[in-house]
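Trainee: Following is a predicted model, sequence given first.
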Amino acid sequence: MISTVLTWAVQRRLDDIEHFRQHPHDVQQSLLQGLLRTARGTEWGQRYGFADAPSAQEFAQRVPISSYEDLYPDLERVLRGENNVLWPGPNQWFAKSSGTTNARSKFIPVTRESLHDGHYRAGRDMSAVATYLYPEIDVFAGKTLSLGGTHQANPFRAESTASRVGDVSAVIMQNLPAWAEFIRTPPLELALLDEWEEKIERIAQHVLQVDVRALAGVPTWMIVLIRHVVELAGAEHIGQVWPNLGLFLHGAVAFGPYRELFRQLIPMEQMRYLEIYNASEGYFAFQDEPNSEDLLLLLNHGVYYEFLPADQWEAPEPKAIGLDEVQLGQSYALIISTNAGLWRYKIGDTVRFTSLAPYRIRISGRTKHFLNAFGEEVVVENADAAISAACQATGATIRDFTAAPVYFDTQDGASRGGHQWVLEFVQAPPDTSRFGEVLDQTLRQLNSDYDAKRHRDIALAPPHLVVAPAGTFERWLAGKGKLGGQHKVPRLSNSREFLEEILDQLNN
């Protein structure tokens, strides 16, 4: 009965989803006006004339596009407890962003509106779509196992016990409505543990006897938990522990390189996978079709979107375009204005539109996470696809990887640069050179700039692969205090900083 009621309740959102599919521009313009109306009395609202109800064009002319660094002086004031700076009222929660393993953390405000009208509304919508697509799984008859991070006292407000910072997953779980907390596992006292190794051990022990129907989290860390549960149970695979498991809602990293590994970990015909795209700044999209990797852009979830074409990413005065101007196949940097007080904020992610009716996207990478040392312009989307192809061709399964340039060596007169890849396999390929060939060939097929640089090996050498032993990336993350939660390895970087740290670890 509970499952039936919950399914009925969440599926009431299907009409709202269909509405913003059919009327995307009206929904977005109405949302923008609502944001401006709510924030008109804040410092930013007064500074940029939000009370005038500016049009989308006027809003873009008045308010500059801001990076985190641009916005930080005002964000720090909010962190220290000032009210009505970017958004009305006090703010008690902040997501400590770990989009990369950079030493500097980002602190993103999470308001009541962004939780309830953003993350939770999108969560209900995802549940509505999942139960509609896969009614046979009967998700609400059991539990959804979700992995997340933790939260701590706000270091900017030592005198306050109320203000907290942490992974966005921890912020969301700590504030979940009762109905959502009822259907999830493990309990909060385990889910929010600080120590990652202890967390995995205690969660695995707890969920051995739980009827887990769905998983939600980052693939890399879900792998660790599933393996430990199987080991504790003395089972051959997870289906013997959770026979009703049928759905994995995954995000944070591209799933392609992990798909084969999950087939091995969960060898059950009923298993289904849906991708979500959420971040500290908001919940942006999810997969709403079972046989497509495209993600439906969420348009009434507290986020107003603009898009920065690639030729504007490094422009001194970048010009963004509206949703009605985007084109298929082009990569755009996301610019967002939100109900957490982020105004024309450059999140750093890039997306590519695959459909304009309705608006569907794929994540193509990061504005700062790509390989372009020699004009090759390899984005994360290219790298994930090439790794997947190489795994499929050689029977390998990947655990993690990163890549960085090998620059021209002026000392020995080398005339070519190249890319160095550090790869950690679950199942290593029998022939590493073959893996490298397929990786290289796939990149050439996907990326004409890379192909041009690789022509006859003149400008760019073939990929140089370094196979790392099991646990390499986990130890590296642990050494940086970034183990667990939403932390992940940077896939691509024009700097060799991360890669050199990993290589040093291998040599010591």
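Mentor: Right, received. Where do you want to start? Numbering: from 1, shown residues only.

Trainee: from here on, contacts and neighbour counts on C-alpha atoms
Mentor: Fine.

Trainee: how many neighbours does Gln57 have?
Mentor: The number of residues packed near Gln57 is 10, by other Cα atoms under 10 Å.

Trainee: cool, Ile458 as well?
Mentor: Neighbour tally, Ile458, other Cα under 10 Å: 12.

Trainee: what do you get for Pro186?
Mentor: The number of residues packed around Pro186, counting by other Cα under 10 Å, is 21.

Trainee: give me every residue that touches it.
Mentor: The contact partners of Pro186, by Cα atoms under 8 Å, 6 or more residues apart in numbering, come to 145-146, 203, 206-207.

Trainee: now do 7 Å
Mentor: Shown here is Pro186, whose contacts under the criterion Cα atoms under 7 Å, 6 or more residues apart in numbering are 145, 203, 207.

Trainee: Checking my notes, the second one in a helix, right?
Mentor: Yes: when DSSP: H, G, I helix; E, B strand; the rest coil is applied, Ile203 is found to be in a helix.

Trainee: What are the boundaries of the strands in the stretch 251-400 of the chain?
Mentor: In the stretch 251-400 of the chain, the strands defined using DSSP state E, counting those that start in this stretch lie at 272-279, 282-286, 295-297, 303-309, 331-338, 345-356, 359-366, 370-371, 378-379, 397-406.

Trainee: Can you redo the ones you listed as TSV, where the extra columns are distance to Cys391?
Mentor: Shown next, in TSV, are the strands of the stretch 251-400 of the chain (distance: least, Cα to Cα, whole Å):
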stretch	distance to Cys391
strand 272-279	19
strand 282-286	26
strand 295-297	24
strand 303-309	32
strand 331-338	26
strand 345-356	24
strand 359-366	20
strand 370-371	21
strand 378-379	19
strand 397-406	6
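
Trainee: also this one, for the comparison:
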Amino acid sequence: MALAIINSIASWILKKRIHQIELFLKYPHEVQEELLLSLLRTAENTVQGRKYDYPSIRSYVSFAERVPVSTYEDLEPMIEQTRKGEQNVFWPTQIKWFAKSSGTTNAKSKFIPVSYEALEDCHYKAGKDLLCLYLNNNEDSQLFTGKSLRLGGSKQLYEDNNTFFGDLSAILIDNMPIWAEFSSTPSNKVSLMSEWEAKIPAIIKETMTENVTSFAGVPSWMLVLLNKILEETGKCDLTEIWPNVEVYFHGGVSFEPYRQQYKKILPKADFKYYEIYNASEGFFAIQDINGSDELLLMLDYGIFYEFIPMDTFGTPDQKVIRLADVELNKNYAIVITTNAGLWRYMIGDTVRFTSINPYRIKITGRTKHHINVFGEELMVENTDKALAKACAIHNCEIKDYTVAPVFMEGREKGAHEWIVEFVTPPASAEAFRQSLDEALQEVNSDYEAKRYNNMTLNPLVLNVARPGLFYDWLKAEDKLGGQHKIPRLSNERNYLEQLKKMQANSLSADLA
């Protein structure tokens, strides 16, 4: 009875936010314009504000003319100043937390500033909104009669010059409101453990006896944990362990390659999947409809959005547009201005709009994670869809993959080379390769044109990875844990060659 009352009260409190969400749905451009001016007024007396004379900026047009679009490398000197304790550089309130992120492309770590406002008005507000939207769509939910099994990053917070850095998830957990900690499992102590391979059994030990009603985490790593739990318990599926589990909140990587595997271990007809889009730089979008694959862009989290059409990205003709000027079904690189002092910052992600009333998006990839060596403009969204089609045809499941170009040499044509690790392999790798190549042509007309009669591109090359190859590669790179991701696509061959070398070395060791 007590849990039911708690569930009802929590649901009522969270659903009150719906009216504020409806405001930005009705007036998206006004909300964004007002937010931009508020950010400018707040930062007028910072080093950044004085440099670009923020007090005199009164419109988006003057802001766009005066403040340059920036990358992490552009902002790094100011971020380093702040990491050493200097304040009021790019944001007026104290910046003492930095989300450490190497992304999926750079070995060099990035330290993304996290302000108090970003924690409260973006990340934690988004966490409440996620629950609000879910509960609004599912009136009979019993979410708060149990706990959420969360799987965050595996790095601790490290103090440096009176500032702190670590995985964003570690920062969030360390500063988590009491209500969120009360409704989550495992404990903060276990969640913040730094050693991934010791963390897994600790999570299992703490969560097995809990009434888990939801999961939250990156699909690839969550799948590792959930399969380990099934292995430890000898159960066939997760409902035998947690009969009341009702939803999985996921983000970080595309869910499509893992969907069928989750359906096998969660064979519950009314089980829900809710996608989120967050990063070290902020929380951007939330699935707001049951069963949808579109995400509602959240416009009142202290983040002002701009977009660069990918057909001009990185060229002399590159242009930056605001939300009011986006078009449906075009790929855009995201540029953000935030309440943690990131000004016109390119986060490296690409999206396309599936709706403009309201603004809903799909994540299509990364600006650095696409292949366009031959004019094929291949995005992660394309490869995920093609893999799902090929897997459905051949009744197989994948664990991870990466793709790189085979460069033209002399008269030899180019191609794409894949390395795929299967959970359940196809009966014929060659038949799978052909289906994958055909599926890619179906989902990407530019790839299809380059493949026509092998005019520019030869058929793709497929390498089948040994079991555990990607896990071992991440371990060797010190990237085991809930927030690290496999680089899916690259215009270079670095990752592919590292994986092929590791696979060859394993084969040599086995033969020896």
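Mentor: Looks like it came in fine. The shown structure was predicted, so the numbers you read here are calculated from the model rather than taken from an experiment.

Trainee: coming back round to it: list buried members of the contacts of Pro186 of structure 1 by neighbour count.
Mentor: Buried members of the contacts of Pro186 of structure 1, scored by 16 or more other Cα atoms under 10 Å, are 145, 203, 207.

Trainee: In structure 2, which of the contacts of Pro186 of structure 1 still touch?
Mentor: Counting by both residues aligned by TM-score structural alignment, their matches' Cα atoms under 7 Å, structure 2 reproduces these contacts from the contacts of Pro186 of structure 1: 145, 203, 207.

Trainee: how about the helix or strand hosting Phe98 of structure 2, which residues of structure 1 does it hit?
Mentor: Secondary-structure element containing Phe98 of structure 2, defined by DSSP states H and E: strand 97-101. Mapped onto structure 1 using TM-score structural alignment, strand 97-101 of structure 2 spans residues 93-97.

Trainee: can you count the residues close to Lys235 of structure 2?
Mentor: Using other Cα under 10 Å as the criterion, Lys235 of structure 2 is surrounded by 14 other residues.

Trainee: what does the one 10 residues further on give?
Mentor: Here the number of neighbours of Val245 of structure 2 (other Cα under 10 Å) works out to 24.

Trainee: re earlier: and of the strands of the stretch 251-400 of structure 1, who's closest to Trp242 of structure 1?
Mentor: Nearest to Trp242 of structure 1 among the strands of the stretch 251-400 of structure 1 is strand 272-279 (14.3 Å), distances taken as Cα to Cα.

Trainee: Contacts for the closest one next, please.
Mentor: In this structure, residues lying in contact with strand 272-279 of structure 1 by Cα under 7 Å, 6+ apart are 246-251, 283-287.

Trainee: how big is the angle separating that strand from strand 93-97?
Mentor: Strand 272-279 of structure 1 runs at 110 degrees relative to strand 93-97, counting by axes from the mean of the first three to the mean of the last three Cα atoms, to 10 degrees.

Trainee: correct me, but Ala390 of structure 2 touches Ser435?
Mentor: Yes: here Ala390 of structure 2 reaches Ser435: they are 5.5 Å apart, a contact under Cα atoms under 7 Å.

Trainee: Compare those two (neighbour count), which wins?
Mentor: For Ala390 of structure 2 versus Ser435, the count of surrounding residues by other Cα under 10 Å is larger for Ala390: 23 against 19.

Trainee: Buried by neighbour count: which residues of stretch 443-454 of structure 2 qualify?
Mentor: Judged by neighbour count (16+ other Cα under 10 Å), stretch 443-454 of structure 2 contains these buried residues: 443-444, 446-451.

Trainee: With stretch 214-234 of structure 2 instead?
Mentor: Using 16+ other Cα under 10 Å as the test for burial, stretch 214-234 of structure 2 gives 214-223, 225-227, 229-230.

Trainee: swap in stretch 265-281 of structure 1?
Mentor: If you call a residue buried by 16+ other Cα under 10 Å, then stretch 265-281 of structure 1 has these buried ones: 265-266, 268, 271-281.

Trainee: Next, give me the two most distant ones among those residues.
Mentor: Within these, two members stand farthest from each other by Cα to Cα: Met268 and Glu281, at 34.7 Å.

Trainee: ok, back up a step: quick check: which of the strands of the stretch 251-400 of structure 1 is nearest to Ser30 of structure 1?
Mentor: If we rank the strands of the stretch 251-400 of structure 1 by Cα to Cα, the stretch that ends up nearest is strand 303-309, at 9.6 Å.
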